[in-house]
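Novice: no sequence on this one, just coordinates:
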């Protein structure tokens, strides 16, 4: 249809969280009569194509971010990879000019893709990290990140402005020179009143090799679990596979609809403490146990914060044993915040 404004939505391909939290934004754009063009790379792009098969989808330069095998070397691996990331950002900046012209783009929503801005169209940056934790270099990583965010017109923070909130000190920093809007937690899921049929749902995600390390550990450790388990590996492939192994049903991945249903039907969720996962579980008011990705300061902070608050227990990957799950009994679980986003006003930028 002529006359519709066309918005480019482009999440970073680092695990699946950036892509999945863009899903409610994409749905809202479509509901408000915008056209949407998707853009990413790797599994993030594959996931969005599966969710929105009718939308135009473009491949962007890859950041090629990989985790160090040794968690202690995580930060130095990122530093070592920084020339690759800078090269990808440069390639993004170059690519976006052509994309705007070719696809008649009237606005850009970038979820942590640092080079996707252009002075000719309104540009939004989605991030819950106004402060970027990196241990002793937090001040530097934060300063660098804020400098990049200031090249966008506005930062959308997927969290509550006040208390209670989910991101803690990550998303609540005063940056006067950065225009920002708090959206409330974003989730593609809806809470349903369904019968609990699964005792434990395991959801794996995140970059390799740590995803595989955790998969191997949990498949062994959970053999002794008393009860039914659904195990989602978080590997996006052409075809969904399902394997029954004793008390465990193992999937390579789940589409949004099936995952929403399975989450609603599960008594307990075991997963990484990625921010998108936390937002999803809060929306569904779930009890959970977190194992943060080793060496990822952000996930370690979020897991520790929720553990200290008595909301979700957690432990380090190397320390996990099946007995640790008993701590869930005395935790409160995550709760949903009532936060209605005025999308009409939000999209007024475009």
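Specialist: The structure has been received and is ready for your questions. Because the structure is a prediction, the values reported are computed rather than measured.

Novice: C-alpha from now on. contacts and neighbour counts both.
Specialist: Noted.

Novice: wait, a helix at residue 213?
Specialist: Yes - assessed by DSSP: H, G, I helix; E, B strand; the rest coil, residue 213 belongs to a helix.

Novice: tell me which element residue 140 is part of?
Specialist: Applying DSSP states H and E as the criterion places residue 140 in helix 138-149.

Novice: and the next element down the chain from that helix?
Specialist: Next helix or strand after helix 138-149 toward the C-terminus (DSSP H and E): strand 154-157.

Novice: which strands and helices sit next to that following strand?
Specialist: The contact analysis (3 or more CA pairs under 8 Å, 6 or more residues apart in numbering; DSSP states H and E) places strand 154-157 against strand 123-126, strand 180-182.

Novice: show me what the longest one is packed against.
Specialist: So the one you mean is strand 123-126. Strand 123-126 packs on strand 107-111, strand 154-157, going by 3+ CA pairs under 8 Å, 6+ apart.

Novice: return the most buried member of those strands.
Specialist: Of all these, strand 107-111 carries the top mean neighbour count, a mean of 25, counting by mean count of other CA atoms under 10 Å.

Novice: who are the neighbours in contact with residue 55?
Specialist: Contact partners of residue 55, counting by CA atoms under 8 Å, 6 or more residues apart in numbering, are 36-38, 49.

Novice: among the residues you listed, which are located in strands?
Specialist: Judged by DSSP state E, strands contain the following of the contacts of residue 55: 36-38.

Novice: format the helices and strands packed on strand 154-157 as a markdown table; extra columns: mean neighbour count.
Specialist: Converted to a markdown table, the helices and strands packed on strand 154-157 look like this (neighbours: other CA atoms under 10 Å):
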| stretch | mean neighbour count |
| --- | --- |
| strand 123-126 | 25 |
| strand 180-182 | 17 |
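
Novice: gap between residue 125 and residue 119?
Specialist: 14 Å (CA to CA, to the nearest Å).

Novice: in addition, the following structure is provided for comparison:
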């Protein structure tokens, strides 16, 4: 009689600040399944809800909430986040306790944490995923980078979803020192590119925390009243059931799972998006043409939008100044056209750390 071999269990835990951390974990989870590991999901809020819908057959655990409250005034964002520091520290402490509880129950062989500081154990190989090795926070960037480096150093390895040179993240993905601890794994996207016939003139894909997500939605709906083309807004609100409505000439969808969203992006001539890094990786993979509107007060998104404009990939403007006429300049930018192969097929050797 042949004994059944048990798969090694790997806990995958994305941060719940918008959906980007969860979406870029999708190709990691798919690779774990492909290489005969058993992924176990952990998280909170809409990011965990999304992964549960994408992988309904996987077990999951709730972690303490790390959802950040954003200011309506982007200029006050840094101070709003700093005021929540005690809450974050408590959440990290609770994360550590919950991770240990999960390990005692599941006998984990590894942990993959996407920006969750407390999801790690000394006795289990713990991996940290981030593109943000340089943490931009204005005048305090040096301090925020040093603090993040300290946190990253508590893990066994750091996986960077970018290329080592001329990457999508610019200076953000450059460590202060080059060591084997840092591994560049290429851009991570849940998508694969397939050319499709264009049906939508304009697609807005919203993401990120409230109230800024809602404020951008309201701005876009107001502007799209005057738009003559065929437009759609994917609101980025994950609910139990998908809902589609028509407002004026614009189709509104509360959310899409990744295959439907991929096809909709492929069928769209221009995509309006936040310049969050996970969104950028998705649009890059699909070779889409984009226009970016950074989340107000997020130094990282403002930097990335400006960097990609300098690279002639895409134009951008602030949320406050957005008007439909701003899109006219997009014809001067090449979009994410490239000859790089997709890195969705992560190599088996990457996971040897769990052997």
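Specialist: Received, thanks. Computed from a predicted model, the values in this text were never measured in an experiment.

Novice: quick one on the thing from earlier: most neighbours among the contacts of residue 55 of structure 1, please name it.
Specialist: The most crowded member of these, judged by other CA atoms under 10 Å, is residue 36 (23 neighbours).

Novice: just give me the match in structure 2 for that residue.
Specialist: Counting by TM-score structural alignment, residue 36 of structure 1 lines up with residue 39 in structure 2.

Novice: how about the contacts made by that match?
Specialist: 9-12, 29, 32-33, 58.

Novice: before we move on, what about residue 175 of structure 1?
Specialist: Contacts of residue 175 of structure 1 by CA under 8 Å, 6+ apart are residue 130.

Novice: could you check how far it is from residue 32 of structure 1?
Specialist: Relative to residue 32 of structure 1, residue 175 of structure 1 is positioned 30 Å away (CA to CA).

Novice: hmm, back to that, mean deviation, the helix holding residue 140 of structure 1 versus structure 2?
Specialist: Helix 138-149 of structure 1, aligned to structure 2 and superposed, deviates on average by 0.3 Å (mean CA distance after the TM-score superposition for structure 1).

Novice: quick one: buried residues of that helix?
Specialist: Residues of helix 138-149 of structure 1 classed as buried: 141-142, 145-146, 149 (neighbour count, 16 or more other CA atoms under 10 Å).

Novice: ditto for stretch 304-322 of structure 2
Specialist: Residues of stretch 304-322 of structure 2 classed as buried by neighbour count (16+ other CA under 10 Å): 304-309, 313-317, 319, 322.

Novice: now go through these and say which are in strands.
Specialist: 315-316.

Novice: same list (the buried residues of stretch 304-322 of structure 2) but as CSV, adding distance to residue 184 of structure 2.
Specialist: Supplementary listing: the buried residues of stretch 304-322 of structure 2 in CSV, determined by distance: CA to CA, whole Å:
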residue, distance to residue 184 of structure 2
304, 18
305, 22
306, 23
307, 20
308, 20
309, 23
313, 22
314, 24
315, 27
316, 27
317, 30
319, 32
322, 35
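
Novice: between the buried residues of stretch 304-322 of structure 2, which is closest to residue 227 of structure 2?
Specialist: Nearest to residue 227 of structure 2 out of the buried residues of stretch 304-322 of structure 2 is residue 322 (CA to CA; 13.7 Å).

Novice: that closest one pairs with which position in structure 1?
Specialist: Match for residue 322 of structure 2 (TM-score structural alignment): residue 320.

Novice: quick one, what contacts that match?
Specialist: Residue 320 of structure 1 touches residue 291, counting by CA under 8 Å, 6+ apart.

Novice: how close does the aligned residue in structure 1 for residue 254 of structure 2 sit to residue 183 of structure 1?
Specialist: Aligned by TM-score structural alignment, residue 254 of structure 2 pairs with residue 252 of structure 1. The gap separating residue 252 of structure 1 from residue 183 of structure 1 is 31 Å, by CA to CA.

Novice: got it, and residue 50 of structure 1?
Specialist: To residue 183 of structure 1, residue 50 of structure 1 is 25 Å away according to CA to CA.

Novice: between the two, which one's more packed in?
Specialist: Neighbours per residue, other CA under 10 Å: of residue 50 of structure 1 and residue 183, the larger number sits with residue 183, 19 against 13.

Novice: average offset of the helix of greatest length in structure 1 relative to structure 2?
Specialist: If each helix of structure 1 is counted by residues according to DSSP state H, the longest one is helix 74-103. On superposition with structure 2, the mean distance recorded for helix 74-103 of structure 1 (mean CA distance after the TM-score superposition for structure 1) is 0.7 Å.

Novice: just the buried residues of that helix, please?
Specialist: 74-75, 77-78, 84-85, 88-89, 91-92, 96-97, 100.

Novice: what's the closest of those residues to residue 225 of structure 1?
Specialist: Distance to residue 225 of structure 1 across the buried residues of helix 74-103 of structure 1 (CA to CA) is lowest for residue 74, with 31.5 Å.

Novice: what does that closest one correspond to in structure 2?
Specialist: Matched across to structure 2, residue 74 of structure 1 falls on residue 77, judged by TM-score structural alignment.

Novice: same question for residue 166 of structure 1.
Specialist: Match for residue 166 of structure 1 (TM-score structural alignment): residue 168.

Novice: can you count the residues close to that match?
Specialist: If we define neighbours as other CA under 10 Å, then residue 168 of structure 2 has 23 of them.

Novice: which strand or helix spans it?
Specialist: For residue 168 of structure 2, there is no helix or strand it lies in under DSSP H and E.

Novice: which residues does it contact?
Specialist: For residue 168 of structure 2, the contact set (CA under 8 Å, 6+ apart) comprises 162, 187, 280-281, 308.

Novice: same question, residue 7 of structure 2
Specialist: By CA under 8 Å, 6+ apart, residue 7 of structure 2 lies in contact with 36-38.

Novice: what residue of structure 1 takes the place of it?
Specialist: Checking TM-score structural alignment: residue 7 of structure 2 goes with residue 4.

Novice: where's its match relative to residue 316 of structure 1, distance?
Specialist: According to CA to CA, residue 4 of structure 1 and residue 316 of structure 1 sit 49 Å apart.
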